[in-house]
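**Q** Structure for this input, please:
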Amino acid sequence: MNPEQIPQLLKQVSYADPRILPEDRQELQGLAALWAGVLTDVPAEFAMWAVGQHYAESPFPIKPSDIASRWRAHVRDRMNRHTGTLEPTRYPELDPDDVAGFMHTLRAERHAVIMGRAEPTPLKAITGADAVPDEVQERLDRIGRYMPDHARETLAQYRPVRAARERLIRTGQPDPLAVPCPWCGAAIDQACRGRRVTPGRDPESKRQGIRAPHPSRLDAARTAA
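**A** Down below sits the predicted model:
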């Protein structure tokens, strides 16, 4: 906004709060200069809209910082939804080697998005085809895996419990380690434990890990599934 636009904005505010307009002309000029300095980057139409929004939500008098804060939030929201990729189909005349021209176009596009003359451009999908090719789908299915399949198979002999769980999951069977064991009390993700009871000793001190889950744990996993 410029100083010439501020009096109209203050008049808009005075409809909700008449105290905003001082009677002295010099005070009014000083107030307008102050508001113009704070709102120098805010479009006049947005400032008018922000006044209405403020008094629809708050009973307190509006300050120029309230309008400026709303404008910054508006800019941040639109730019967070804009990728700004400068697609060649939209800018066929743009030369990738022309750095100055690229930056000028980028700034112009962002300014248009901020001012509402253009809508934010969201990030497009990895492919625009109706059907994803098998090779691409296979790669997508592997995204996020910490370990490739060949490495997993090599390490299976050193991780028998983990390998057994993965085999069950791949074949669609319930994972017994996903539930606690009702027989030995093993917690989730822990292997079942054998119980050796010695007279005069705490049976808990003699529990040892075993590889095969107890039958009751298998039943509990099937029930949970």
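
**Q** When you work out contacts or count neighbours from here on, use the C-alpha atoms and nothing else.
**A** Will do.

**Q** neighbours around Ala44, how many?
**A** 17 (other Cα atoms under 10 Å).

**Q** Sorry, wrong one. I was asking about Pro64.
**A** Applying other Cα under 10 Å, we find 15 residues neighbouring Pro64.

**Q** The closest residue in space to it that isn't next to it in sequence: neighbouring residues, count only.
**A** Nearest residue to Pro64, sequence neighbours excluded (Cα to Cα, 6 or more residues apart in numbering): Trp35, at 5.9 Å. When neighbours are defined as other Cα under 10 Å, Trp35 has 22 of them.

**Q** so who does Tyr55 touch?
**A** 16, 62 (Cα atoms under 8 Å, 6 or more residues apart in numbering).

**Q** So it, which state does it fall into?
**A** What DSSP: H, G, I helix; E, B strand; the rest coil gives for Tyr55 is helix.

**Q** State the distance from it to Ala224.
**A** Distance of Tyr55 to Ala224, computed by Cα to Cα, to the nearest Å: 54 Å.

**Q** Let's compare: structure for the following, please.
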Amino acid sequence: MDRRETAALLAYIGRLDPRTIRTDQGEARDQLAQWHELLENVPPTTPHGWDARTIVREHYSVSPYPILPADIGRPWAKYKSDRLNRHTDPTPSADPDDQAAWTAELVLRRRAVATGQVQPTEYRQLSRGRTQPRTPSVPQQLGSCIPQEVRAALAPWRTARAAHEAAVARGDLDVLAVPCEKCGATVGRLCRIRRIDRGGFPRDNRPIAEPHQCRLELAAAQDGRQPSAV
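**A** Here you go, the predicted model:
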């Protein structure tokens, strides 16, 4: 701010805090010279969000002490830093082979952003809106992530799963499309039975090829077929 703008700011401060008013002409001149030297690089206002008078009002709303030039210079430095932290340099329009022009355009843009002349250029954030209706069908269109040749190679070690996949491929009822109420198997999981050790205590669960009858009936009801073994 120039000397006239500094004088106007001091007059505004004097209205809020008469303690800062200097009645002696020499003291007033020294006060103006001091504030102007310390705040010469601080503008009174910017087009985007900075007003030195607002800083003065906020100071006196929370502090009983007279305001100092640092109480205005510190928020100005934070204002510039916050804006630059939110700024992402757009690609300059200058020729990339002209390093001086390229750098000069970046510097001018950053200076304009820092001093509140233009708004920061920020990355666009991901939308939090609803997904498109076609999005849920994409996994079904892609199919299984396990290639067919790998499924064939694993078949001897996953006989129950292989039997189910073969039945579905033949057009039989897909029993795994519904959960099982008896063993708690979720959709896509084989039914399980509890194994008992020699002492008569439950040890663990193991998958079985044949689904429980309640699951078979539920799948048939949803598919509109008569229940039959898989």
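
**Q** and the residue nearest to Pro64 of structure 1, how far is that from Val99 of structure 1?
**A** The value you get for Trp35 of structure 1 to Val99 of structure 1, if Cα to Cα is used, is 37 Å.

**Q** Asp95 of structure 1 touches Phe102, doesn't it?
**A** Yes - using Cα atoms under 8 Å, Asp95 of structure 1 is in contact with Phe102, at 7.3 Å.

**Q** The two: which has the busier surroundings?
**A** Taking other Cα under 10 Å, Asp95 of structure 1 and Phe102 do not tie; Phe102 has more neighbours (15 against 12).

**Q** Which of the helices or strands spans that one?
**A** helix 99-115 (DSSP states H and E).

**Q** Likewise for Leu9 of structure 2?
**A** helix 3-16.

**Q** average offset between stretch 76-84 of structure 2 and structure 1?
**A** For stretch 76-84 of structure 2, the mean distance from the matching residues in structure 1 following superposition reads 0.7 Å, by mean Cα distance after the TM-score superposition for structure 1.

**Q** residues in structure 1 aligned with that stretch?
**A** Per TM-score structural alignment, the counterpart of stretch 76-84 of structure 2 in structure 1 is residues 71-79.

**Q** Map Leu154 of structure 2 onto structure 1.
**A** So, by TM-score structural alignment, Leu154 of structure 2 is left unmatched.

**Q** three-state assignment of Leu154 of structure 2?
**A** helix.

**Q** if I look at it, how far off is Arg206 of structure 2?
**A** 18 Å.

**Q** I figured Leu106 of structure 1 was touching Leu86, is that so?
**A** Yes - between Leu106 of structure 1 and Leu86 there is a contact under Cα under 8 Å: 7.1 Å.

**Q** Contact partners for the residue lying closest to Arg19 of structure 2 once chain neighbours are set aside?
**A** Distances taken as Cα to Cα, 6+ apart put Pro66 closest to Arg19 of structure 2, at 7.4 Å, once the chain neighbours are dropped. With contact set as Cα under 8 Å, 6+ apart, Pro66 of structure 2 has these partners: 17, 19-20, 60.

**Q** what about whichever strand or helix holds Ala36 of structure 1, distance to the chain center?
**A** Following DSSP H and E, one finds Ala36 of structure 1 within helix 25-38. Taking Cα atoms, centre = their mean, to the nearest Å, one finds helix 25-38 of structure 1 lying 41 Å from the centre of the chain it belongs to.

**Q** Check which helices and strands it is in contact with.
**A** helix 6-14, helix 64-80 (3 or more Cα pairs under 8 Å, 6 or more residues apart in numbering; DSSP states H and E).

**Q** Most neighbours of all the contacts of Pro66 of structure 2, which one?
**A** Going by other Cα under 10 Å, Thr20 tops the contacts of Pro66 of structure 2 with 17 neighbours.

**Q** List the contacts of it.
**A** By Cα under 8 Å, 6+ apart, the contact list for Thr20 of structure 2 reads 13-14, 66.

**Q** so who does His54 of structure 1 touch?
**A** Residues in contact with His54 of structure 1 (Cα under 8 Å, 6+ apart) are 62, 66.

**Q** That one pairs with which position in structure 2?
**A** Under the alignment (TM-score structural alignment), His54 of structure 1 pairs with His59 in structure 2.

**Q** cool, and Met103 of structure 1?
**A** Mapped onto structure 2 by TM-score structural alignment, Met103 of structure 1 lines up with Thr103.

**Q** Look up how far Val113 of structure 2 lies from that match.
**A** 15 Å.

**Q** Kindly report the same for Arg206 of structure 2.
**A** 65 Å.

**Q** try Pro92 of structure 2
**A** According to Cα to Cα, Pro92 of structure 2 and Val113 of structure 2 sit 15 Å apart.

**Q** ok, these two, which is more surrounded?
**A** Using other Cα under 10 Å, the more surrounded residue of Pro92 of structure 2 and Val113 is Val113, with 21 against 14.

**Q** OK, contacts around the more buried one?
**A** Per Cα under 8 Å, 6+ apart, neighbours of Val113 of structure 2: 80, 83-84, 87, 119-120.
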